[in-house]
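1. I'd like to go over a predicted model; first the sequence, then the structure.
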Amino acid sequence: MPSIKGTQTELNLLKSFAGESQARNRYTFFASVAKKEGFEQISAIFTETADNEKEHA
């Protein structure tokens, strides 16, 4: 298999990974805030969404 180093494909993969990671962090933060405010069900939804984003990354 040829190397992807320095290609547009490498750049696209890096951008995609960064985007998924940032989304997961955002949802994890939102879950934490919702839990602190007493919104357990909303926190669980954000946590599940964060877990889904982790699978994409």
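-> Received, thanks. Numbering: from 1, shown residues only.
2. alpha carbons only for contacts and neighbour counts from here, please
-> Noted.
3. what's the helix or strand for the spatially most central residue of the chain?
-> The chain has residue 24 as the residue nearest its centroid, 2.5 Å off, counting by Cα atoms, centre = their mean. Using DSSP states H and E, residue 24 sits in helix 8-36.
4. The structure to be compared is supplied as follows:
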Amino acid sequence: MADKEAQTIRDERIAFILLAVVLAPVLSVAIVGGYGFIVWMSQLILGPPTG
């Protein structure tokens, strides 16, 4: 039983490292980059913002 608990803890640590170190930064860059791309394309099509 202790071996199964140790395996579960190891799996949870690997999942946390994957989420915190890999997935969160990749998603952040993708979201910010996607938003910037949308703004850039909309300004190419519609023109610069007027104020």
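-> Yep, it's here. These figures come from a predicted structure and were not determined experimentally.
5. isn't residue 20 of structure 1 right up against residue 56?
-> Yes. Between residue 20 of structure 1 and residue 56 there is a contact at 6.7 Å, judged by Cα atoms under 8 Å.
6. just to revisit the earlier point, and the angle for whatever helix or strand comes next after the helix holding residue 24 of structure 1 with helix 8-36?
-> Heading C-terminal from helix 8-36 of structure 1, the first helix or strand you meet, by DSSP H and E, is helix 40-56. Here helix 40-56 of structure 1 runs at an angle of 160 degrees relative to helix 8-36 (axes from the mean of the first three to the mean of the last three Cα atoms, to 10 degrees).
7. so how far is helix 40-56 of structure 1 off the chain centroid?
-> Relative to its parent chain, helix 40-56 of structure 1 has a centroid offset of 9 Å by Cα atoms, centre = their mean, to the nearest Å.
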